[in-house]
Each structure stands twice: as structure tokens, then as C-alpha cells.
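Participant: A structural model of the following input is requested.
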Amino acid sequence: MLSPETRMIIKSTAPVLEDHGVAITTRFYSRMFDEHPELLNIFNHANQAQGRQQTALAKTVYAAAVHIDNLEEIMPAVIQIAHKHVSLGVKPEHYPIVGAHLLIAMKEVLGDAATDEIIQAWSDAYGVIADAFISVERSMYQTTAEQENGWNYFKDFVVARKVKESDVITSFYLKPADGSNVPTYIPGQYISVRVSIPGEKYTMIRQYSLSQASKPDEFRISIKREADNDPNGIVSIYLHKQVDEGDRLEVSAPAGVFVLDASKSTPVAFISGGVGITPMMSMFETVATSTPERPTVFLHGARNRNQHAFDEDIKSFVNRMENASYSTVYSDEENGFITRAMLEEHVDPAGDAYVCGPVPFMVNMIRELRNIGMDDSRIHYEFFGPAMDLEELKSQ
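Facilitator: Predicted coordinates for the structure are as follows:
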């Protein structure tokens, strides 16, 4: 528990963190990686280079300051980040390292404004927040390891099949190298893939949504190949060009909170853009096979037909369902975007909507779903990249 005096100090520093948070987190990461370069085996280098991770951490620290009187308010964000940490293999011993360098960075950036009293208050607050993460993650690791066919950290898998789904998306079917089965997962979850790329000093980890309903013996991930000059594309290009059937990849157990509520029978809409279709496929297939009578809508936007993955698969599922519809739009064509009118025509605002795609797409879809009368509690979405302020995304 934090003392009233400590909480007061933390709240008083919130405006400063809002103004200087990114400068603090940028200095923090620089210091930490200088002294602990081994942590570069965990962190996404592209996100670091683009400043995305620094911004995400700054928002998290600021949110902690604002809600220090009631940290339960940020528990949904803690749980979401904890899932990402577990998929990356973050361990309890990493937290003291982070805390020490974060406090030093605060002092260096804020100078004399960061008094000993303020630094001590933040040290106490960080200890409470770190304990919350460690506790949540310990429980997740235990659950993951104890489930049937479960494991912690990374395990060797073999690429059993590699299937081209469109001009830019390829599916990788992964089976455990030891011949075992895989754990059951919730539709919408993801796995992490860790690779050692020739010429790169550190390993690289990326998260990929599981793109089919849970199967006993395999995972399927469907990966978009990014452009050669995209700093985010180094892993996807390597997987597309260098990894073949029979090769091995290190894989984490399934994680993630953007998941289908399969217990419901009320109307549901899946709304995706581009490679955001991947988590929708596991959700949609689950509905199609387990509750085919459920009123279901699938709306998808792609750049063009050649970049549209899973079209025939979705049509096949729709044909077996009792009350399902499927519509697509292509941005290269006239009027090729999902509009409010399209949502009004197809989506029941009394049901649930799952949204995934590029951030501008999600911002627009969330706004328009609200405009047609859907409550925020019924709008579920996934953001690709570092954790961000979900309330900020909602409000845009």
C-alpha cells in the first residue's frame, strides 16, 4: 500500500509526465540497453527505432500517475500488457532493471525538479506496479505450463506447410518438433515467433494471430510480407523468403485478450482491414462450426482482389451457416471503403462487433459503430504494435 503522501506526490507529477514522458522513456531505453544489451533479444527493434515503444511506455507511466489512488482502473491495460510480456518471455528479474533505469532517466531529464522526495515516491509506486505485473504474469505462466500440452517461454516447432493466401499473405502451419499436440486456445489469441536472422546480432520476436480455429495438433499463422524498405518488415521478409517447409521456429504458447465470447448466441460482426483479417478467421471459423445458427456478418476491406486472403474459405463457411452474410470492398476501386451506410445495412448495434486492422481503419470503424448506436462495451478490437492508450483510440 502507498501512503497518502506518496500518492499525492505521484498525482502532482502527472502533468510533468504528460509533457516530458517520451523524453524520459527515450532516455530510459537508451540507458537500459547500453547496460543490458541482452534485453535487445526481447524488445522489438523497429518499434524502438520509430519511437513507438517509448510513446507507449510514457502513456502507461502517465496512466499510473493519474490513477494512483485506484490502480484497479488500469488493470485491463496491465492484463493486456502482461499477456504480451508472457508471450515475450519477460521474467520477474527484469523488473528491478527496468525500475532502476526508469528512475535514473526521470532524474536526468527533469533535473532539479526531480527531488529526492519525488524519486522516492516513484520508487515506491514502481514497486507496487511491478508487483502487480509480476503477480499477474506468474499466474499466467503457471496456467500456461499446467494446461494440457502447455509450456512456458519458447518451444521448437516445425513448419509443416507453407501456403500462399494472397499476393502479400502466406500461412505457416506449425507443429511441435517433439511430436506432441498443442494446447487449446481461445479464438483471437496470438503466438510469438522468435527467430535468429543471419547477419543480425540479436534474436527478434514478433506476435502473430492464430488464423484458424483451435486444432489439436497444429497452429496456423498468416503473415503479411511487408515492403523491403519497411523497418517493421525484417522478420516477415525473412519468414516469407528464407523459411521453408521442414524448417524450425521457436514459438511461445498462445496469449492475448482480444478473444471471441463463444458463449453468446446474439448477433456478431467481424470487421477487418488488410492483414487484420487473421484473428477474425479463428473467430469466424469457430462460430461457423460451433454455433452456425448465430446471426453473423463478415465485412472486410483490402487494397485489391490480389491482396485479399481467405476469400474462398469465408464463402465456404458462410454457405454452411444458417444466418450469415459476407461483403468485401477494395480501396483501389471506386467507393472501396466500409462506410457508415454499410455498417447500418449489415451490423446489428444490439450485437457485438470485433474490429481489427490498421489504426486509421479501426479509429474510423469504432467511430462509425458508435454512430449507428453500438455501445462501447460491445465493440472489441485489437491494435497491432506496442500497447497504446485504448481510451485515446476510442475517443478519436
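
Participant: only C-alpha atoms from now on, for both contacts and neighbour counts.
Facilitator: Fine.

Participant: how close does V109 sit to H300?
Facilitator: In this structure, V109 and H300 are 45 Å apart, going by CA to CA, to the nearest Å.

Participant: and the strands in this protein?
Facilitator: Using DSSP state E, the strands of the chain run over residues 155-164, 169-176, 190-195, 204-209, 219-224, 248-251, 268-273, 296-302, 324-330, 352-356, 379-382.

Participant: reformat those as CSV; add mean neighbour count.
Facilitator: Listed next are the strands of the chain as CSV, based on neighbours: other CA atoms under 10 Å:
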stretch, mean neighbour count
strand 155-164, 18
strand 169-176, 22
strand 190-195, 23
strand 204-209, 22
strand 219-224, 25
strand 248-251, 21
strand 268-273, 26
strand 296-302, 24
strand 324-330, 18
strand 352-356, 26
strand 379-382, 20
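
Participant: tell me where the stretch 51-200 of the chain has helices.
Facilitator: 52-66, 75-88, 94-110, 116-146 (DSSP state H, counting those that start in this stretch).

Participant: how about these in a markdown table, adding mean neighbour count?
Facilitator: Formatted as a markdown table, the helices of the stretch 51-200 of the chain follow (neighbours: other CA under 10 Å):
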| stretch | mean neighbour count |
| --- | --- |
| helix 52-66 | 21 |
| helix 75-88 | 20 |
| helix 94-110 | 17 |
| helix 116-146 | 17 |
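
Participant: for E368, which of the ones you listed is the nearest?
Facilitator: helix 75-88 (24.0 Å; CA to CA).

Participant: quick check: which of the strands of the chain is nearest to P96?
Facilitator: Of these, nearest to P96 by CA to CA is strand 204-209, at 22.3 Å.

Participant: another one to check against the first:
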Amino acid sequence: IVNTLYLFGLVLLFQFDNVRRGGIYYTFQEGIILFLFLNYGLTYALILSQVGILVFQFMSHRKAIRWKRFAYLYPINALFDLVYISLPVFAYEALGGPIGSSFTYTKALIPFIGFLITVFLVSYFQCLLVNRFLFLKYDWQRLVKLQSLVYGISMLSALLGIWFYDESPLVAATVSALILFLFKRLLQERGDLLEANDNAKRFDDAKEHLLISRFERETIDSLLLDLPHLLPFSEGWISIQQQRKQVIYDIRTKQPIDVLPLFHSLTADDLHTPIIYGLRCDWGNDIQIGLPVDRHSMLAIPSITSGEVDVSIILFHQVADAYDATNADELSRLLRIFCRVLERSRETVQLYTESRTDALTELPNSRAFYEHGRQEFAADCYPLSVILFDIDHFKRVNDTYGHKVGDLVLRELGRRIQVIQLQHDDVFAARYGGEEFVL
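Facilitator: Here you go, the predicted model:
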């Protein structure tokens, strides 16, 4: 009983300390299960593995979705575990693989090759079944590649552990577990480090692109251009609200679309934290928005606000558990920067407009006239007419009635010029200086 409890503790250790890659959890318990099979037989290995999966599936999810996840995942995971253990073992035994006290390394070489080939075949067919019946997207090439690494390390640890079996079964199991744990930790830390560095670089580049943006359109285009490279998604929408005007963009096409009902719930007052779901069974009824049945992962940032700018974003993906809290934090920080830059861009536009507008007549000033003129000549917009005119005897108006009345005259002339502009789209008008104007 003590031996069994100790070995079961090793199984649970690897179940809960897993590595997630591409929406799949790699527990690395295969080394311990293989060790159990080679020393105690298939039945004993299956029992400990199945009990371990039962405990892991029930305890590994947060309370809000625990029962949904358990009902959805436990049957299929228990079945796959049986297949992953049984079929390779049957191939191993069919090729004359030794177990127990009769185990020798030379006799096990060819049976282990058959064992690995069976693992690859099972991985391939698992992907086909999961894609077809559970609508979960798994890349079978990546799965087979990672399974090769996992089972290669697992077999190595099991074989090294057997070396110490004559001293004590528990010592042998401990050695096998330590070797496997070391390899797993190295792989996990390396993978996490590479992924973290890659994510940090992508998000830093996106932040830099936003910070150098000056105008509203440039800022929005910069974000829409970078988002597809930051996080994987199948569908994604972003809502940008300014001064009570809301525009929703499809991130894939970068085009505005009609308002999605889902965004109304995401911008509610009680939703200020990211929403993360990993499987379709986790979603609430208010998130059923007619997406294909193979959309599982969801990441929603309900409301990021700065001044009069409010941004919400929602992403869906085919891969299960594609998003985590780190993704949500990085995206939230990026959206906060976006809001501040967008707010700043409105101020920049206002300052730009004011610097090129005559405050008295509200017409463009001479600086705007020269800029517009350069554009017209550069674009070869001919025929082109330029009319420079002034107000006759304007000095007499100022001298007789005062400068306030003179300002009223200038303002009225500016209003009449704007009326002409409304009637003719191709007329540009500016106050050139004093009482001089240009068309």
C-alpha cells in the first residue's frame, strides 16, 4: 500500500505540474507509467494512470467552470489515456518485449521501436478524431513532434530507473521521476523563456508603432495592422468609442462592421476585468453569437478607458485554452497605450487645425494656403486659377467706425466666402493677411 501511494503521488505530481503547448497539456507522466508497466504490468499502470486523470480533471479547473470542464473533458481524456497506454503496450508485447524480472535492455530494443511507432500512429488518429467530433483544432505534425520528445525522454527516464530496480522499486521510481522532472523543467523553462521573449518583442514593437503615431487614422491603422501578429485568433473585433461615437472593426479585414450585440454586454459597468474561456462549453448563453462550432477559446477585454476614449476587444480561436492571464495583461497594457495615443492624436489634430486656421474669419490662414498650393501644383491639378483680392477702403472703415466694426466686416466676408465654398467643392479659400484674401 505504501509503495502504491508513493507511486500514485509521483503520477499526480506530473499530472499537475504540466507543460502546455498549442492548447495541449503534456504531463510527462508517461515515464512513470512506462516504468510501472515494465515492472508491475499493464493493469497496475492503467489503474494508477486512470485515477490520476480523474483527480487531475476534477481539481485542475477553477470552480466556476469545474463541473462543465469535467463532464466535457474527463470521458475523452480517460479514453485517450487508455488508448495511449494500451495500444503501444500491446505492440511492445507483440514484438516480444520483456517486463518484470525478465527485462533486459537488448531484448527491449526492437519492441520499444514498435512502441514509439504506435504512439505516433495513435497521436495522428487522435488529432483526426478530435478535429472531427470535438471540433478542436490540433496540429498533428506538432503533436507528433512533441510526443516524440515526451516519449523519448520518458523512455530514457524509465530505462535509467530500471537500472536501480534491484536496490529498491521505490528508489528506481524516484530516480526515474527525478530524471523526467529535470528534463521537463528544462524544456518548460526554455519554452517559456522563448515564448515570453517573443511575446515581449512583438508587444514592444506594437507599442512603439503606436507611440510614434500622430493622427487618429494613423493610430487606429497601426493597431489593426499589429494585432494579428500579437495573438493568434480565428475571429476578432475591436470597438473604439470616442465622444459617444462607436466604431467596430473586424481585425482580419480592418473594415468597420455593424455593432455586435456582444459588445453591449462587455461594456457594462460591472465588467472591468478580462474574460478568458478555453472551451466552448465554458461560455455563457450571452456569448452565443452564431460563431462556427469549432470556436473554443475566447479572450475579451471589456473596457479600457482614457478620457473620452473607450476601447473593447474580443478574440475567438479554434485552439482550446489558447489564451491566459499573461496574454490578457499584455493586451490590456497595449490598449491603454492606444487610448492615450488616440486621445493625444485628437489634441494634435486640434492644434494642427488651429495653427492653420484664422481665428477671426475661421478660414484657413496663409500657412494653410501655401501647403494647399504645393499639393495642388504637385498633383498637376490643372486648369488652376488663383484670385488674390482685398477689401476696398478697409482702412477708412477702421478709422471711421473702429476696429471692432472692422472685425465684423472681415467676419462677414469670411462667412460669405464659406457659402461659396459650400456651393463649389473645388474652391479653396484663405485669409492671406489683413484684409487680403485668396481663392
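
Participant: superposed, what's their TM-score?
Facilitator: The TM-score (TM-score structural alignment, normalised by the length of structure 1) is 0.23; 153 aligned residues with a CA RMSD of 6.7 Å.

Participant: picking up where we left off before, the helices of the stretch 51-200 of structure 1 into a markdown table, with extra columns for distance to M204 of structure 1?
Facilitator: As requested, the helices of the stretch 51-200 of structure 1 are exported to a markdown table (distance: least, CA to CA, whole Å):
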| stretch | distance to M204 of structure 1 |
| --- | --- |
| helix 52-66 | 15 |
| helix 75-88 | 10 |
| helix 94-110 | 18 |
| helix 116-146 | 21 |
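
Participant: among those, which comes closest to E344 of structure 1?
Facilitator: Comparing the helices of the stretch 51-200 of structure 1 by CA to CA, helix 75-88 comes nearest, at 29.9 Å.

Participant: what packs against the closest one?
Facilitator: helix 116-146, strand 190-195 (3 or more CA pairs under 8 Å, 6 or more residues apart in numbering; DSSP states H and E).

Participant: next, the angle from that helix to strand 190-195.
Facilitator: In terms of direction (axes from the mean of the first three to the mean of the last three CA atoms, to 10 degrees), helix 75-88 of structure 1 departs from strand 190-195 by 40 degrees.

Participant: could you point out the longest helix in structure 2?
Facilitator: If you go by DSSP state H, structure 2 has its longest helix at helix 169-211.

Participant: hmm, back to that, of all the helices of the stretch 51-200 of structure 1, which one is nearest S395 of structure 1?
Facilitator: helix 52-66 (15.3 Å).

Participant: so L249 of structure 1 sits against R194, correct?
Facilitator: Yes. Look at L249 of structure 1 against R194 with CA atoms under 8 Å: they come within range, at 6.8 Å.

Participant: common neighbours of the two, please.
Facilitator: Counting by CA atoms under 8 Å, 6 or more residues apart in numbering, L249 of structure 1 and R194 have no shared contacts at all.

Participant: possible to save the helices and strands packed on helix 75-88 of structure 1 as a markdown table with distance to D19 of structure 1?
Facilitator: Listed next are the helices and strands packed on helix 75-88 of structure 1 as a markdown table, based on distance: least, CA to CA, whole Å:
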| stretch | distance to D19 of structure 1 |
| --- | --- |
| helix 116-146 | 16 |
| strand 190-195 | 33 |
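
Participant: closest one to N371 of structure 1 among those?
Facilitator: Here strand 190-195 is closest among the helices and strands packed on helix 75-88 of structure 1 (CA to CA), at 30.1 Å.

Participant: other SSEs contacting the closest one?
Facilitator: helix 75-88, strand 204-209, strand 248-251.

Participant: tabulate the ones you listed in CSV, adding columns for distance to I24 of structure 1.
Facilitator: Output for these, formatted as CSV (distance: least, CA to CA, whole Å):
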stretch, distance to I24 of structure 1
helix 75-88, 20
strand 204-209, 25
strand 248-251, 33
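
Participant: which of the ones you listed sits closest to T296 of structure 1?
Facilitator: strand 204-209 (20.9 Å).

Participant: that closest one vs strand 219-224, what angle?
Facilitator: Going by the same axes, to 10 degrees, strand 204-209 of structure 1 makes 110 degrees with strand 219-224.

Participant: same for strand 204-209 of structure 1, what does it pack against?
Facilitator: Going by 3+ CA pairs under 8 Å, 6+ apart, strand 204-209 of structure 1 lies up against strand 190-195, strand 219-224.

Participant: dump those strands into TSV; add distance to V16 of structure 1 as well.
Facilitator: Below are these laid out as TSV (distance: least, CA to CA, whole Å):
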stretch	distance to V16 of structure 1
strand 190-195	35
strand 219-224	40
